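Novice: Fold the following for me, if possible:
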Amino acid sequence: MPYINIKVTDENVTRDQKKKLIEGVTDLMVEVLQKNPATTHVVIDEVPVDNWGVNSKMYSEKFKKS
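Specialist: Now for the predicted structure:
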């Protein structure tokens, strides 16, 4: 049973985009690893930008407009 966890920042990811991610990742597991889509689990975690860091900076601060 594959379990795929996708983490993204909580910046307006739409329901349609999430649906496409789930379908696309499931299709990829079927194509590459011949996994059963009925037992392939995909979880999308939306992380607040204050809880995400890049290049030693908080994502929310790094990309804040001056």
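
Novice: From here on, just use CA atoms for contacts and neighbour counts.
Specialist: Will do.

Novice: Relative to residue 10, how far out is residue 28?
Specialist: 24 Å (CA to CA, to the nearest Å).

Novice: To check against the first, give me the structure of this:
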Amino acid sequence: MPYVNIKITREGGTTRAQKAAIIKGVSELLLNVLNKPLNATFVVIDEVELEDWGVGGLPVEEYRAAEKAKT
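Specialist: Here you go, the predicted structure:
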């Protein structure tokens, strides 16, 4: 019984259709690769506020600004 937890930032307004496509795609991947039945696979999508997400030791907005400044 696979459990997959996907975390994304709550920006850009991810639609229900996009989330459904993610759930379907991940479930089908586990079916195709590991032979895990669709009805035994659980996928949870958590949306995280942007200020609660960090990368490279920085809040993501600061990280993106620093990366943009490099180009």
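
Novice: Are we agreed that residue 47 of the second structure is in a strand?
Specialist: Yes. Counting by DSSP: H, G, I helix; E, B strand; the rest coil, residue 47 of the second structure falls inside a strand.

Novice: Show me the helices in the second structure, by range?
Specialist: 16-34, 60-70 (DSSP state H).

Novice: Just name the most buried of these.
Specialist: helix 16-34 (a mean of 13; mean count of other CA atoms under 10 Å).

Novice: Quick one: average offset of that one versus the first structure, please.
Specialist: For helix 16-34 of the second structure, the mean deviation from the first structure after alignment is 0.3 Å (mean CA distance after the TM-score superposition for the first structure).

Novice: Pull the number of nearby residues for the counterpart of residue 36 of the first structure in the second structure.
Specialist: In the second structure, residue 36 of the first structure lines up with residue 37, judged by TM-score structural alignment. Counted with other CA atoms under 10 Å, the neighbours of residue 37 of the second structure add up to 14.
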